[in-house]
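Trainee: Sequence first, then the predicted structure, then my questions.
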Amino acid sequence: MADATPAVSPLRRRMIDDMTLRNLSPATQRSYLHAVAKFSRHFNRSPDRLGVEDVRAFQVYLVSQGISWPALNQTVCALRFFYGVTLNRAEIPERIAYARTPCKLPTILSAEEVVYFLEAVPSLKARAALTTAYAAGLRASEAVSLKVTDIDSDRMLIQVRHGKGAKDRTVTRHISTCS
């Protein structure tokens, strides 16, 4: 019986090893591998046989296809890593330009809208969790993994453990109470 696992090319194996050595998250590794594979398929050539002009042409192609700015920049990061680290061609990454992400102002709820939203939550437990998350500016994943022991109500601190990028941080909010 033949092994069902597809063979990994030496170049792909080297990139995986480079990413593992630098402790890139599994999601980042998948994203980088996907981006480099897509780049290679676009030109139907091994990516180590492509150069900076090919990268530029690929970026132009992606923009013409309506790729989002964050997705384009993730592809740029992948290609910069591939050329700079895996291929050790230090002159190339600095020539691969990031896209400038258009600045958009976030939608900010008024105090009345926030109160109206929170009062609409029927469960007291869910309302307390949402109020804490909103007041502390927590991401959804941070709020979900929050433990009672992470909240220091005496000092008005919240310890966020393994937040974005697996980083810990301390959140402080000075909540004024008006009578």
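Mentor: Done, it's in.

Trainee: drop to CA atoms for contacts and neighbour counts, all remaining ones
Mentor: Noted.

Trainee: What helices and strands are in contact with the longest helix seen in the chain?
Mentor: Longest among the helix segments of the chain by residue count, using DSSP state H, is helix 26-43. Judged by 3 or more C-alpha pairs under 8 Å, 6 or more residues apart in numbering; DSSP states H and E, helix 26-43 is in contact with helix 10-21, helix 52-64, helix 69-81.

Trainee: Please work out which of those helices is packed deepest.
Mentor: Across those, averaging neighbours per residue (mean count of other C-alpha atoms under 10 Å) puts helix 69-81 on top, at a mean of 20.

Trainee: That helix to helix 52-64, inter-axis angle?
Mentor: 170 degrees (axes from the mean of the first three to the mean of the last three C-alpha atoms, to 10 degrees).

Trainee: re earlier: what would the helices and strands packed on helix 26-43 look like in TSV with distance to Tyr134?
Mentor: Converted to TSV, the helices and strands packed on helix 26-43 look like this (distance: least, C-alpha to C-alpha, whole Å):
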stretch	distance to Tyr134
helix 10-21	35
helix 52-64	35
helix 69-81	25
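
Trainee: alright, now check it against this:
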Amino acid sequence: MDPIEKLQRCLEMSGLKEETCQGYTYKINIFLRTINKETNEITLDDILEYLRHLRYVKEYCIGTVNSYRNAIKYFYEVVLEKQWINKKIPHLKGYNPLPSVLSKEEVIEFIELMPKEIYKVMLYTMYSSGLRAFLLLFMLC
């Protein structure tokens, strides 16, 4: 059976979200095309080199490289049924996405810049009601 077909069959039964399954399939397709080896010949060293290539040659962010690592780990363990060694291919450290949160003073400053009073009332209502996501969207427009 084709390794991608086997991956998809395993993912169907995994309980992972559909977006995760699609992402894993996409990433594994790219990985297999890039390393250009038979699946039974893939080693942890190949995977390490591929992830290093993503990080330092293609300059992918830490979070993206870790997502490729997760997909490849799943493929390696579940589909290829090989033993994964976390110490050999650890998660990259240092990925701490900052939340999109403004300070209270920044929000008030932004609202006060609105040209019409109705906008100010709407934004103060959104902010005080806890609708910060909508407020952020409004600010980006």
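Mentor: That came through, no problem. In this text the structure is predicted, and so the values were computed from the model without any measurement.

Trainee: what's next to the longest helix of the first structure, contact-wise?
Mentor: The contact list for helix 26-43 of the first structure (C-alpha atoms under 8 Å, 6 or more residues apart in numbering) reads 12, 16, 19, 46-47, 55, 58, 74-75, 77-79, 82.

Trainee: Among the helices and strands packed on helix 26-43 of the first structure, single out whichever gets nearest to Glu112 of the first structure.
Mentor: helix 69-81 (32.6 Å; C-alpha to C-alpha).

Trainee: Tell me the counterpart of Tyr61 of the first structure in the second structure.
Mentor: Under the alignment defined by TM-score structural alignment, Tyr61 of the first structure corresponds to His53 in the second structure.

Trainee: And Ala99 of the first structure, by the same measure?
Mentor: Under TM-score structural alignment, Ala99 of the first structure pairs with Leu92 in the second structure.

Trainee: equivalent range in the second structure for the longest helix of the first structure?
Mentor: So helix 26-43 of the first structure sits over residues 18-35 in the second structure, by TM-score structural alignment.

Trainee: one step back: looking at the helices and strands packed on helix 26-43 of the first structure, which is closest to Arg95 of the first structure?
Mentor: helix 52-64 (7.2 Å).

Trainee: Determine the set of other helices and strands touching the closest one.
Mentor: Using 3+ C-alpha pairs under 8 Å, 6+ apart, helix 52-64 of the first structure sits against helix 26-43, helix 69-81.

Trainee: So what touches that helix?
Mentor: So helix 52-64 of the first structure is contacted by Phe39, His42, Leu72, Leu79, Ile92, Arg95, Ile96 (C-alpha under 8 Å, 6+ apart).

Trainee: if we go to 10 Å?
Mentor: For helix 52-64 of the first structure, the surrounding residues in contact (C-alpha atoms under 10 Å, 6 or more residues apart in numbering) are 38-40, 42-43, 47, 65, 67-69, 71-73, 75-76, 79-80, 83, 91-99.

Trainee: now swap in stretch 84-100 of the first structure and tell me
Mentor: Contacts of stretch 84-100 of the first structure (C-alpha under 10 Å, 6+ apart): 11-19, 47-48, 51-53, 55-56, 59, 63, 69-83.

Trainee: switch the cut-off to 6 Å
Mentor: Defining contact as C-alpha atoms under 6 Å, 6 or more residues apart in numbering, one finds that stretch 84-100 of the first structure is touched by Met15, Asn73, Arg80, Tyr83.

Trainee: Between all of those residues, which two are at the greatest distance?
Mentor: Pairwise over those, using C-alpha to C-alpha, the maximum falls at Met15 and Asn73, 18.8 Å.

Trainee: Nearest to Glu119 of the first structure among the helices and strands packed on helix 52-64 of the first structure would be which one?
Mentor: helix 69-81 (34.8 Å).

Trainee: C-terminal to the closest one, what's the next element?
Mentor: Sequence-wise, the next helix or strand downstream of helix 69-81 of the first structure (DSSP states H and E) is helix 111-119.

Trainee: just checking, next helix/strand downstream of that next one?
Mentor: Note on helix 111-119 of the first structure: by DSSP H and E, the next helix or strand toward the C-terminus is helix 124-136.

Trainee: which parts of that next one are buried?
Mentor: Buried residues in helix 124-136 of the first structure, counting neighbours by 16 or more other C-alpha atoms under 10 Å, are found at Arg127, Leu130, Ala133, Ala136.
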